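> predicted model, plus sequence, below.
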Amino acid sequence: MKLRSVNPATLEVISELETTPVDEVFEISKKAQEAFKKWSSTTIDDRLKLLKKAKEILYETKDEVAKLITLENGKPILESYSMEIFPTLDLFDFHIKNAKKVLKPRKVRSQIPLFWLKRNYIHFEPLGVVAVISPWNYPLLLPIAPIISALVAGNCVIFKPSEYTSLIGLKIYEIFKEAGFPENVFNIVIGFGDVGEALVNSEVDKISFTGSTKTGRIIMQNASKKPIPVTLELGGKDPMIVFDDVDIDLASSAAVWGAFANAGQTCVSVEICYVHEKIFEPFIEKVVEKTKKLKIGNGLDPDVEIGPINNEKQLKIIENQIQDAISKGAKVLTGGKRIFPKDKEGNELRGYFFEPAVITDVNNSMLLMKEETFGPILPIVRFKSEEEVIEMANSSEYGLSASVWTRDKKRAQRVVEKIKSGSVLVNECVVHYGDAKAPCGGVKSSGFGRVHSELGIYDMVNVKFESFDFISPYRLWWFGYDAKLLETIKNAINFLYSPSFVQRLKSAPSLAINLFRKNESKV
């Protein structure tokens, strides 16, 4: 079957690709399992050498990769560098500098004195073959995090990019192949949902999925049949909370960028802006003014700030949400419709362009207040008090990210602690996903598990406890139960855990006598 890679700005076909036959996916997973036997026994130093090489190749080809991202995904070329290349190189750096320390076995001493003769360790072992299934909105950054974490931990990977950004997926594959990763250690499958389904049901030991909540639930159901672990980074309805003590000019610029960067197609973008009633009108005025100035067009133009929606399916979702909101009384202050901007030569672009929209008079019956929009729509809602806005923000079924804007440090801390979300930023938004040391993930219907940071690496391992005992002559807790042993156990409990110091002293002599007296009746 053929898959067409299309430029969303011009609707021109960039390339036609052969999809991976569904019946071959299982065989690919079997070969990966075989490769795992050898790959998992390689040293962390050997894996890091290959990772360094992959990073060097990405850096050397960054201009080619950035252009390909803009061609196939549609985002402005500046964002291809700032929101894809930049943080991806940082992810490589983080793993290269920290993975060895993170994965180093740890010696653990028991809290219980009876176990002090044992030598205990925590080891971090690879899981096996990890399926990484990623979306089209950040086709380089989003898959790279779990891919790197999985590989450096000693796993093999099968990567399925979105059908809308398969060329970028193939470029990632080429980079790792050129870096020298052994055959069948890093694999790629290309195709539509049937290929993804085949991958989920193949011989994999872990699934890392980024995408819609609906698909994530299906994947979790399939994974539970084996069962195997899953990491799910799903939809979001991220609130931006703006209090009345902010710099309105600063906060309004944040709202415009946070809502409309990558044409709003960002997991952690600002999806709803809650503004205190005292500054509601001037804040909206600023947001509308700045939104109208945004330059829309082909992302290859370095001056363009808003590129196209990536695909027609997503465009229809955005249009449907706008129409639903208007039918229920919402007021569109600017934008909110499909447009056909002109390029530098004056030619009309026929791609999936949508004019960024600022909307007020919204209510919770509207789709854009309940469902993830994933597009350039910013509903702005008035609030009166801190308590009210926290309740509003937490009413969503999602909990991926949030931002709080205020100059009051104590208020900021109070609100942050009460927001139910995987991350909360104060006087900033979105950018934490570009920080390799910031763990990213959600709660509620936004999923579970984490990518980035050491937690992203631990997400790709089996945490194995190992205990060695070559000294203890016998074990007090083994069979041979009698009244004397019962008294010894009671004294041990009193000695270790009694809140009374006197009680501890009283239990010590009897415990010492019986603890080291060998019980001949032991089984």
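On my side now, so go ahead. Numbers count the residues shown, from 1 in each chain.
> rest of the way, CA atoms for contacts and neighbours
Fine.
> how many neighbours does the closest residue to R119 other than its chain neighbours have?
Once flanking residues are discounted, R119 sits nearest to F468: 5.0 Å by Cα to Cα, 6 or more residues apart in numbering. Look at F468: counted by other Cα atoms under 10 Å, it has 10 neighbours.
> distance of F468 from K104?
For F468, the distance to K104 equals 18 Å [Cα to Cα, to the nearest Å].
> coming back round to it: the residue nearest to R119 against K118, yeah?
Yes - the pair F468 / K118 is scored as a contact, 5.5 Å apart, by Cα atoms under 8 Å.
> where do the helices sit along the stretch 1-150 of the chain?
22-39, 44-60, 62-73, 77-80, 86-102, 141-152 (DSSP state H, counting those that start in this stretch).
> what's near enough to touch E233?
Applying Cα atoms under 8 Å, 6 or more residues apart in numbering to E233 gives the contacts F209, T210, G211, G441, G442, S446, G447, F448, G449, R450.
> how much space separates K409 from N427?
11 Å.
> please compare the first structure with the one that follows:
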Amino acid sequence: MTDTQDTGTVADGNPVAPTGTRTAADVVTPELVARLTRAVVSSGGSTANHTPFTGHKLADLPESGPEDVATAFERARRAQRAWAAEPVRRRAAVLLRFHDLVLARQPEILDLIQLETGKARLHAHEEVQAVAVVARHYGLAAASYLRPKAHTGVLPVLTKATELRLPKGVVGHIAPWNYPFELSAGDALPAFVAGNAIVMKPDTKTALTALWARELLIEAGLPEGVWQIVLGEGPVVGPAVVAHADYVSFTGSTRTGREVAQAAAARLVGATLELGGKNAMLVLRDADLDKAAAGAVRGCFSSAGQLCMAIERLYVHSSIADEFLRRFADRTKALRLGTGLAYGADMGSLVSQQQLDTVTRHVEEAVAKGATVVAGGRPRPDVGPLFYEPTILDGVQPPMAVCTEETFGPVVSVYRFEDEDEAVRLANSSPYGLNASVWTRDGRRGRAVAARVRAGTVNVNEAYAAAYGSVGAPMGGMGASGLGRRHGAEGILKYTEAQTVAQQRIMPMGPAFGLDDEQYARVISGGMRVLKALRLR
């Protein structure tokens, strides 16, 4: 595979990008594979991963079994104790060095992300941005999040109460294939800086990316034993990770997420679950149509729609629907598909035959039941074996599968609404609640509508990046889209146990100084009235 093979627009498939000379073999060398895979805890067996661009094998990877998972947790627990003893600022310094290394060596990771996921390079760069932002944020803010906090004691002055934050221990982290750098390293960074170790099971399809991230973080100063990696089939290795973990972080399907939640609950350990979505975009009647159309292209077709926050339902006010759809379709038809390890293509490949089959089934069934293809609607084997055109469907309605099921591909359905109440009702009609988008020229109006949409993040005049990139604020799902949050205070405190240390001074919490029980009760009752009057919490 060359750096930029033939790429084409949705409309005509003509070549639009120059041809380069770099090949997959130049990037994924035997030396690189041998170096990275040494980190995998494996007692035997192997499996292969392939590039979606061509279907050719990239590497043979070691496989882990349940006994290897147990070994990985043993190693991680030994390393975690020493790591947790390091001062927070020393742990945070590792993240800041990692930030600089990621930016300095981004061509390496961009190549790996593209080869393993099939993404366009610009979409791969979103992962570089996301990881760097998270590393900077927690590198600079972790000490503040984790510092001991004083609270008002039960008896002010006499009782000193302090909240401490202790690491959970060893986090079991199960990462997906669609954002293999951001959802492996990016999610791991707050756990590490909080003093935890991690046993991670990345998806085998994109394991080289996660292994590269581990190597770079170790170069930044993370002790090797603190990040253990196991590989293998999800039904085999995943339950073993959950069975040993002190806390579980999982990103994946809602179906599997329910199983993870049940297994974690049975052991009384916590879990963060980012699951599926059927995200809605609302284009209000006063929206800037050009900006909204450009935003819809980003929201629907980034990473070929294989993004948990991607827009799959597009609601447009009926008075502007036809004109908006024309502008959106024109932009969609002009998108360039490509396999290149360089900037230039607008959209890349789907990751697997399973994803391609789902996309094809949703589109074909919708058309058979009366939907209209406004743009796209075809696989593109002329570009690569797993390519599918960015597709806009009009006239979608139940019981079409694309109406309610998560497609996780470059397909969006357009619907019309008459007023904002109807738009909000339609947006909230899904059991999912991960991300949403509202477009209007009136920011105050947009924020008011956003507050009525039941989703963990809602972007006004942007599709997903504004909320996701604001890492000081929490991000996560409602309803069938998951539990817990990443980013912000919740994104790091979830990896800790809160411990209250209370010191009592001068008098005990009971009768003293010659008071009998009744006198003590009167004194305490009077004191409680005074504390309320003083509004002491």
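Looks like it arrived, so ask away. Source: prediction; values computed, not measured.
> quick TM-score on the pair, please.
Once superposed, chain against chain, the TM-score is 0.89 (TM-score structural alignment, normalised by the length of the first structure); 490 aligned residues with a Cα RMSD of 2.3 Å.
> okay if I get the helices of the stretch 1-150 of the first structure as a markdown table plus mean neighbour count?
As requested, the helices of the stretch 1-150 of the first structure are arranged in a markdown table below (neighbours: other Cα atoms under 10 Å):
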| stretch | mean neighbour count |
| --- | --- |
| helix 22-39 | 18 |
| helix 44-60 | 17 |
| helix 62-73 | 22 |
| helix 77-80 | 23 |
| helix 86-102 | 18 |
| helix 141-152 | 24 |
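> so V363 of the second structure touches A375, yeah?
No - using Cα under 8 Å, V363 of the second structure is not in contact with A375; the gap is 11.5 Å.
> shared neighbours of these two, which are they?
With Cα under 8 Å, 6+ apart as the test, V363 of the second structure and A375 both reach L393.
> who has more neighbours, the two?
Comparing V363 of the second structure with A375 by other Cα under 10 Å, the one with more neighbours is V363, at 26 against 22.
> counterpart of the more buried one in the first structure?
Mapped onto the first structure by TM-score structural alignment, V363 of the second structure lines up with I322.
> contact partners for its match?
G336, L368.
> tell me the spacing between it and I112 of the first structure.
I322 of the first structure is 62 Å from I112 of the first structure, by Cα to Cα.
> once you drop chain neighbours, what's closest to the aligned partner of S319 of the second structure in the first structure?
Counting by TM-score structural alignment, S319 of the second structure corresponds to K278 in the first structure. Counting by Cα to Cα, 6+ apart, K278 of the first structure lies nearest to D244, which is 6.1 Å off, once chain neighbours are set aside.
> need the three-state assignment for the one you found.
coil (DSSP: H, G, I helix; E, B strand; the rest coil).
> burial measure for it, as a count.
17.
> map it onto the second structure.
By TM-score structural alignment, D244 of the first structure lines up with R285.
> which ones are touching its match?
Here R285 of the second structure is in contact with V316, H317, S318, S319, I320, T440 (Cα under 8 Å, 6+ apart).
> tell me which of those fall in strands.
When strands are assigned by DSSP state E, the members of the contacts of R285 of the second structure inside them are V316, H317.
> most neighbours, which of the contacts of R285 of the second structure?
V316 (25 neighbours).
> rewinding a little: so which of the helices of the stretch 1-150 of the first structure is nearest G191 of the first structure?
Comparing those against G191 of the first structure with Cα to Cα, the closest turns out to be helix 22-39 (8.8 Å).
> what's the counterpart of E312 of the first structure in the second structure?
E312 of the first structure maps onto Q353 in the second structure, by TM-score structural alignment.
> got the contact list for that match?
Q353 of the second structure neighbours (Cα under 8 Å, 6+ apart): L386.
> and for S453 of the first structure?
S453 of the first structure sits in contact with F94, A436, K437, A438, P439, where contact means Cα under 8 Å, 6+ apart.
> identify the farthest-apart pair in those residues.
F94 and P439 (12.3 Å).
> excluding chain neighbours, what is closest to the spatially most central residue of the second structure?
Nearest to the mean C-alpha position of the second structure, counting by Cα atoms, centre = their mean, stands L183 at 5.3 Å. The shortest distance from L183 of the second structure to any non-neighbouring residue, by Cα to Cα, 6+ apart, is to A175 (6.0 Å).
> and the one you found, how far from K201 of the second structure?
6 Å.
> same check, this time on G225 of the second structure
Distance from G225 of the second structure to K201 of the second structure, by Cα to Cα: 15 Å.
> comparing those two, which residue is more hemmed in?
K201 (28 against 22).
> next up, the contacts around whichever residue in the first structure pairs up with that one.
K201 of the second structure maps onto K160 in the first structure, with residues paired by TM-score structural alignment. By Cα under 8 Å, 6+ apart, the contact set of K160 of the first structure is A131, V132, I133, S134, G169, I188, V189, I190, G191, G196.
> the counterpart of the fourth one in the second structure: neighbouring residues, count only.
With TM-score structural alignment as the matching criterion, the partner of S134 of the first structure in the second structure is A175. Residues near A175 of the second structure, counting by other Cα under 10 Å, number 27.
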